[in-house]
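Engineer: What follows is a predicted structure for the sequence shown.
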Amino acid sequence: MHGPASPGWLLVVLCAATGAYCLLRMRSPVEEQRRTAGGEALMGFGMAAMALPAAVVTPPRWAWLAYAAVFGATAVRTLWASRWASRTSPHHLHHLMGAVAMVYMAGVMAASPGHHHGGSGIPLLTGALLLYFTGYVLRSGVRLLPLATAAPGTPRTLGWGDRTELSQACRLSMGIAMLAMLVTL
């Protein structure tokens, strides 16, 4: 992605750490949690790779096309899975939006590596994705606010990988990273 190297490295570390945590979450005994964690790990590592500062490595055009193909396949798989689901969850739709955003960013980078949009302003799709991810980040942040605590005698049997607040924090950090990547596009 375009932009200064220091924030780029912070973005790489944030996305890679999130992807690594999501890999650990794949050990969950809950099948839906494992499937969701796998998709989020792919997104985290893909975002980390795309966020590498251009001063360090300038990927060739075919690498951007490979990113577009991988995340295009992810979008198709998400659509296919949601088609057969009894009820499409908002989280499935968010995965679809994330995959579409990654395909879009990879396409833009393949078309014009090393260049900004110039003076043409924000393209319509970039603006729509910025609005979506801004709303997602705000909603995710609100969901992390503590509302009520469990009763003192309530046993807690969840492993640290199954804690919903940690997975929400991961989703929030990836949403913020997606915003940062879209802004620098």
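Structural biologist: Yep, that arrived. Numbering: from 1, shown residues only.
Engineer: use CA for all of it now, contacts and neighbours both
Structural biologist: Noted.
Engineer: ok, residue 38 - contacts?
Structural biologist: Going by Cα atoms under 8 Å, 6 or more residues apart in numbering, residue 38 touches 22-23, 26.
Engineer: what's the distance between it and residue 27?
Structural biologist: 10 Å (Cα to Cα, to the nearest Å).
Engineer: Excluding chain neighbours, what is closest to residue 71?
Structural biologist: Excluding the flanking residues, the one nearest residue 71 by Cα to Cα, 6 or more residues apart in numbering is residue 99, at 5.2 Å.
Engineer: Helices of this protein, start to end?
Structural biologist: Assigned by DSSP state H, the chain shows helices spanning 5-25, 31-50, 61-84, 90-111, 124-143, 164-184.
Engineer: Tell me which of these lies nearest to residue 149.
Structural biologist: Evaluated over those, closeness to residue 149 peaks at helix 164-184, with 12.7 Å, by Cα to Cα.
Engineer: could you say what helices and strands that closest one packs with?
Structural biologist: Judged by 3 or more Cα pairs under 8 Å, 6 or more residues apart in numbering; DSSP states H and E, helix 164-184 is in contact with helix 5-25, helix 31-50, helix 124-143.
Engineer: next up, a second structure to put side by side with the first:
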Amino acid sequence: MHGPAVVTWLLAALTAASGLYCLTRLRPAATACGPAATGWWRGREADAAEAVMGLGMAAMALFPGTAWGWPYGLLGLALLLATAAPGAPAARAHRLHHAIGALAMTYMALAMPPGTAHHHTAPGLPLLTGSLLLYFGVYALWAATRLLTPAGPVTVALAAGPAAVPLARACRLAMGIGMFAMLLAM
């Protein structure tokens, strides 16, 4: 990422913390046994995608390069194909959002190779960059409104504590802001 070093480090810390939190949500409950223990992965796909995206954003902010384009391009295509799979509309929409995020990271990695000074060139396609900025800006605003609304009933499968849902929403907001900042710094 090009810009002030302190902004890069703060963005990396924010997205790494979000990714690590999502990673901790992947562990199975220690008290679960029987069918609950074997089906712990159900509903964790979003946590896995968010962990990969958060940790990848942190690494990409600190170590920019075109090499990041390949893994996130493949992840984006896999998630895009997964949106066609049958399932709940909310899960499909979440997969589509992560596909857009992974493909946006691919775009940033390929459009901004290391050593490119943003003062001399405007890397990438302005229309695509603007569209992604609009998408992630609106997503961050939407995530902020969801953070401010009550969480509602929390099911036992999702509850890691009373703050689990608001904290997960805060991580989504942080990653939306992180994507917006990375695109803005292009």
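Structural biologist: Noted; the coordinates are in hand. The structure presented is a predicted model; accordingly, all values stated were derived computationally and were not measured.
Engineer: before we move on, back to that, okay, the helices and strands packed on helix 164-184 of the first structure in CSV with distance to residue 94 of the first structure next?
Structural biologist: Compiled in CSV, those are given as follows (distance: least, Cα to Cα, whole Å):
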stretch, distance to residue 94 of the first structure
helix 5-25, 16
helix 31-50, 11
helix 124-143, 9
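Engineer: For residue 88 of the first structure, which of those helices is the nearest?
Structural biologist: helix 31-50 (13.0 Å).
Engineer: check the fit of the closest one onto the second structure and give the mean distance.
Structural biologist: Helix 31-50 of the first structure: mean distance to aligned residues in the second structure after superposition is 1.3 Å, counting by mean Cα distance after the TM-score superposition for the first structure.
Engineer: For that helix, buried residues please.
Structural biologist: Across helix 31-50 of the first structure, burial judged by 16 or more other Cα atoms under 10 Å covers 33-34, 36-50.
Engineer: Stretch 17-32 of the first structure too?
Structural biologist: Using 16+ other Cα under 10 Å as the test for burial, stretch 17-32 of the first structure gives 17-26, 28.
Engineer: Stretch 76-90 of the second structure now?
Structural biologist: Buried residues in stretch 76-90 of the second structure, counted by 16+ other Cα under 10 Å: 76, 79-80, 82-83.
Engineer: Closest to residue 185 of the second structure out of these?
Structural biologist: Ranked by distance to residue 185 of the second structure (Cα to Cα), these are led by residue 76 at 21.6 Å.
Engineer: what's the closest non-adjacent residue to the closest one?
Structural biologist: Excluding its sequence neighbours, the residue lying closest to residue 76 of the second structure (Cα to Cα, 6+ apart) is residue 99, at 4.3 Å.
Engineer: what lines up against that neighbour once you look at the first structure?
Structural biologist: Aligning on TM-score structural alignment places residue 99 of the second structure opposite residue 96 in the first structure.
Engineer: So that match is in contact with residue 78, correct?
Structural biologist: Yes - contact criterion Cα atoms under 8 Å: residue 96 of the first structure and residue 78 qualify, at 6.1 Å.
Engineer: that older thread, now for the match of residue 99 of the second structure: which residues touch it?
Structural biologist: 74-75, 78-79.
Engineer: swap in residue 78 of the second structure?
Structural biologist: By Cα under 8 Å, 6+ apart, the contact set of residue 78 of the second structure is residue 99.
Engineer: From residue 9 of the second structure, how far off is it?
Structural biologist: Distance of residue 78 of the second structure to residue 9 of the second structure, computed by Cα to Cα: 30 Å.
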